[in-house]
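In: just a sequence and a predicted model for now, questions to come.
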Amino acid sequence: MRSAPRALTAAVVALGMVGAGASAALAAPVHEGPSARVVAVVSAGAPVHTWFPTIPVTTKSVVNKKRIAKYYTDRSKQIGRCTITTRGGRCTISRGKTATRTIETSFGVSRKSVAASLGFSSSTSVTMQQACTSPSMKKGKTWKAWAQGSRYHYKVQPKTRVAGFTISGKKSKWLYAFDPNPNDITCGLK
């Protein structure tokens, strides 16, 4: 059986690592074997601690988040409509209509994680508590309603932590979320 090289006497073998308080460290090969390469980490005047490699852990963070509108009307989705059937008539869009909470995601981050970071529920539906009545209009005109609420923009950034270090990845494009306020709706002809 072959003995280890003398250079290993004052070094950590293979997976050794200098402690956080080290002022300097040098990683250098000390022995080439037929099946493996042995590496020693030599500390300059600092305690040496044994460590084992950790599995990289990647998380996704919501960054650069901001509420860009408090009273934003989401005109992409109507929550109700009614049509005037008589000349000079009125119509009412009743309360209890359902609005959609939209949350964009990227890099595999969950809808729930984004919502928690922005400070609202991740549920898709919001029941509106407001009604609105049209003014007197011509027969055949249609009165429409849309949800109103807060609009946010943000980005998602992957971050990988391994061996005590954090590596930040490239950020996503701008993403958007809409959180309807149950007590606010916008009504009109268009």
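Out: In hand now; what should we look at?

In: CA atoms for contacts and neighbours, from now on please.
Out: Fine.

In: helices or strands up against the lengthiest strand in the chain?
Out: The strand of greatest length in the chain, counted in residues with DSSP state E as the criterion, is given as strand 57-83. Packed against strand 57-83, as judged by 3 or more C-alpha pairs under 8 Å, 6 or more residues apart in numbering; DSSP states H and E, are the following elements: strand 92-93, strand 98-100, helix 111-118, strand 142-162, strand 175-188.

In: start to end distance for stretch 30-39?
Out: The straight-line separation of the ends of stretch 30-39 (C-alpha to C-alpha, to the nearest Å) is 6 Å.

In: with stretch 92-102 instead?
Out: Stretch 92-102 has an end-to-end distance of 26 Å (criterion: C-alpha to C-alpha).

In: could you measure from residue 117 over to residue 152?
Out: Plainly put, residue 117 is 11 Å away from residue 152 if you go by C-alpha to C-alpha.

In: who's more crowded, the two?
Out: residue 152 (18 against 12; other C-alpha atoms under 10 Å).

In: can I get the helices and strands packed on strand 57-83 in CSV with distance to residue 71?
Out: Formatted as CSV, the entries for the helices and strands packed on strand 57-83 read as follows, by distance: least, C-alpha to C-alpha, whole Å:
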stretch, distance to residue 71
strand 92-93, 20
strand 98-100, 15
helix 111-118, 16
strand 142-162, 5
strand 175-188, 8
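
In: closest to residue 49 out of the ones you listed?
Out: Proximity to residue 49, assessed across those by C-alpha to C-alpha, is greatest for strand 142-162 (17.0 Å).

In: what's in contact with the helix or strand following that closest one?
Out: If you walk from strand 142-162 toward the C-terminus, the next helix or strand you reach (DSSP states H and E) is strand 165-168. Residues lying outside strand 165-168 but in contact with it, judged by C-alpha atoms under 8 Å, 6 or more residues apart in numbering, are 157, 158, 159, 160, 161.

In: use this one as the comparison:
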Amino acid sequence: MSQLRQINKAIRSTIALWVLTALLYPLLMLLSGQIAFSFQANGSLLTNSQGRVIGSALIGQPFRSNRYFWSRPSTIDYSTTEVATTGISGASNLAPSNPELLKRIQAEVTRLKQANIQPTADLVYTSGSGLDPHISPEAAQAQVQHVSTARRIAPNQIQKLIDKNTDGRFLGIFGEPGVNVLKLNLALDALQPNL
């Protein structure tokens, strides 16, 4: 009889812990995320002036128009390729001596110079994830004249937008400041909505 009582107690404990850890705790986390951090919990999605979702503030997107700031290059093309739709991210894993890497870098430098943009490291090299939504403030500065000419906007107006869309260091000490390219380009469109 005592053994049956122990088995019954073990089964009840297992069910109680399962309900607590597999149902109640995840539900509590879901609700607290939706209430306290709704924007982040739903993917940090950004919308245009018409309210249409155009991307996430956490994932880089390609911009090639002269009217916009350009993002870092991506080895996976920022989910515009068939491969990336499966959720793959990551670096190319090409060694610095690999001819393919050297050819890609040279092509990127040539493209930037043809657009009259001074190449910076983050405009030439891909990020580790291949999805980085930020460029350095220096890379944004290198593109000010390019965007200013294409949009016919004074460089000081563009500088204000760069300053507004620059994320500082995490907790003031970790990481480097970065400019979110999608947010900056949305701010440019808000400045000139008819273009």
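Out: In hand now; what should we look at? Just so you know, these numbers come straight off a predicted model, no measurement behind them.

In: kindly provide the TM-score of these chains.
Out: After superposition, the two chains reach a TM-score (TM-score structural alignment, normalised by the length of the first structure) of 0.21; 78 aligned residues with a C-alpha RMSD of 6.3 Å.

In: and the contacts of strand 165-168 of the first structure, which of them are buried?
Out: Buried by 16 or more other C-alpha atoms under 10 Å: 157, 158, 159, out of these.

In: list the residues that contact the last one.
Out: In this structure, residue 159 of the first structure makes contact with 58, 59, 60, 61, 166, 167, 168, 169, judged by C-alpha under 8 Å, 6+ apart.

In: burial measure for the fourth one, as a count.
Out: When neighbours are counted by other C-alpha under 10 Å, residue 61 of the first structure registers 18.

In: ok, it touching residue 154?
Out: No: because the distance of 10.2 Å does not satisfy C-alpha atoms under 8 Å, residue 61 of the first structure is recorded as not touching residue 154.

In: follow-up on the earlier one: in CSV, list the contacts of strand 165-168 of the first structure along with distance to residue 184 of the first structure.
Out: Conversion of the contacts of strand 165-168 of the first structure to CSV gives the following (distance: C-alpha to C-alpha, whole Å):
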residue, distance to residue 184 of the first structure
157, 33
158, 35
159, 38
160, 41
161, 43
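
In: the inter-axis angle of the longest strand of the first structure versus strand 175-188?
Out: Our comparison of strand 57-83 of the first structure with strand 175-188, counting by axes from the mean of the first three to the mean of the last three C-alpha atoms, to 10 degrees, yields an angle of 10 degrees.

In: can you list the buried residues in strand 57-83 of the first structure?
Out: Taking 16+ other C-alpha under 10 Å as the neighbour-count basis, strand 57-83 of the first structure is seen to contain the buried residues 60-62, 65, 71-74, 78-83.

In: nearest to residue 48 of the first structure, of the helices and strands packed on strand 57-83 of the first structure?
Out: When those are ranked by distance to residue 48 of the first structure, counting by C-alpha to C-alpha, first place goes to strand 142-162 at 19.2 Å.

In: next, the buried residues of the closest one.
Out: When neighbours are counted by 16+ other C-alpha under 10 Å, the buried residues of strand 142-162 of the first structure are found to be 142-159.

In: what do you get for stretch 146-157 of the second structure?
Out: For stretch 146-157 of the second structure, the neighbour count (16+ other C-alpha under 10 Å) marks 146, 147, 148, 151, 153, 155 as buried.

In: can you give me the helices for the second structure?
Out: When secondary structure is read from DSSP state H, the second structure shows helices at 2-18, 25-36, 38-41, 99-114, 121-124, 137-151, 155-164, 181-191.

In: possible to save the ones you listed as a markdown table with distance to residue 54 of the second structure?
Out: Shown next, in a markdown table, are the helices of the second structure (distance: least, C-alpha to C-alpha, whole Å):
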| stretch | distance to residue 54 of the second structure |
| --- | --- |
| helix 2-18 | 40 |
| helix 25-36 | 21 |
| helix 38-41 | 15 |
| helix 99-114 | 25 |
| helix 121-124 | 22 |
| helix 137-151 | 21 |
| helix 155-164 | 19 |
| helix 181-191 | 9 |
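
In: do you know which of these lies nearest residue 56 of the second structure?
Out: Closest among those, using C-alpha to C-alpha: helix 181-191, at 8.2 Å.

In: and that closest one, what does it pack against?
Out: Judged by 3+ C-alpha pairs under 8 Å, 6+ apart, helix 181-191 of the second structure is in contact with helix 155-164.

In: who's in contact with the helix it packs on?
Out: Counting contacts by C-alpha under 8 Å, 6+ apart, the residues outside helix 155-164 of the second structure that touch it are 137, 140, 141, 144, 145, 148, 179, 184, 187, 188.

In: mind doing that once more with 10 Å?
Out: Applying C-alpha atoms under 10 Å, 6 or more residues apart in numbering, the set of residues contacting helix 155-164 of the second structure from outside is 137, 140-141, 143-149, 165, 178-181, 183-188, 191.

In: let's have the buried residues of strand 57-83 of the first structure in JSON lines, adding distance to residue 186 of the first structure.
Out: Supplementary listing: those in JSON lines, determined by distance: C-alpha to C-alpha, whole Å:
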{"residue": "60", "distance to residue 186 of the first structure": "35"}
{"residue": "61", "distance to residue 186 of the first structure": "33"}
{"residue": "62", "distance to residue 186 of the first structure": "30"}
{"residue": "65", "distance to residue 186 of the first structure": "26"}
{"residue": "71", "distance to residue 186 of the first structure": "10"}
{"residue": "72", "distance to residue 186 of the first structure": "9"}
{"residue": "73", "distance to residue 186 of the first structure": "7"}
{"residue": "74", "distance to residue 186 of the first structure": "9"}
{"residue": "78", "distance to residue 186 of the first structure": "10"}
{"residue": "79", "distance to residue 186 of the first structure": "10"}
{"residue": "80", "distance to residue 186 of the first structure": "10"}
{"residue": "81", "distance to residue 186 of the first structure": "12"}
{"residue": "82", "distance to residue 186 of the first structure": "14"}
{"residue": "83", "distance to residue 186 of the first structure": "16"}
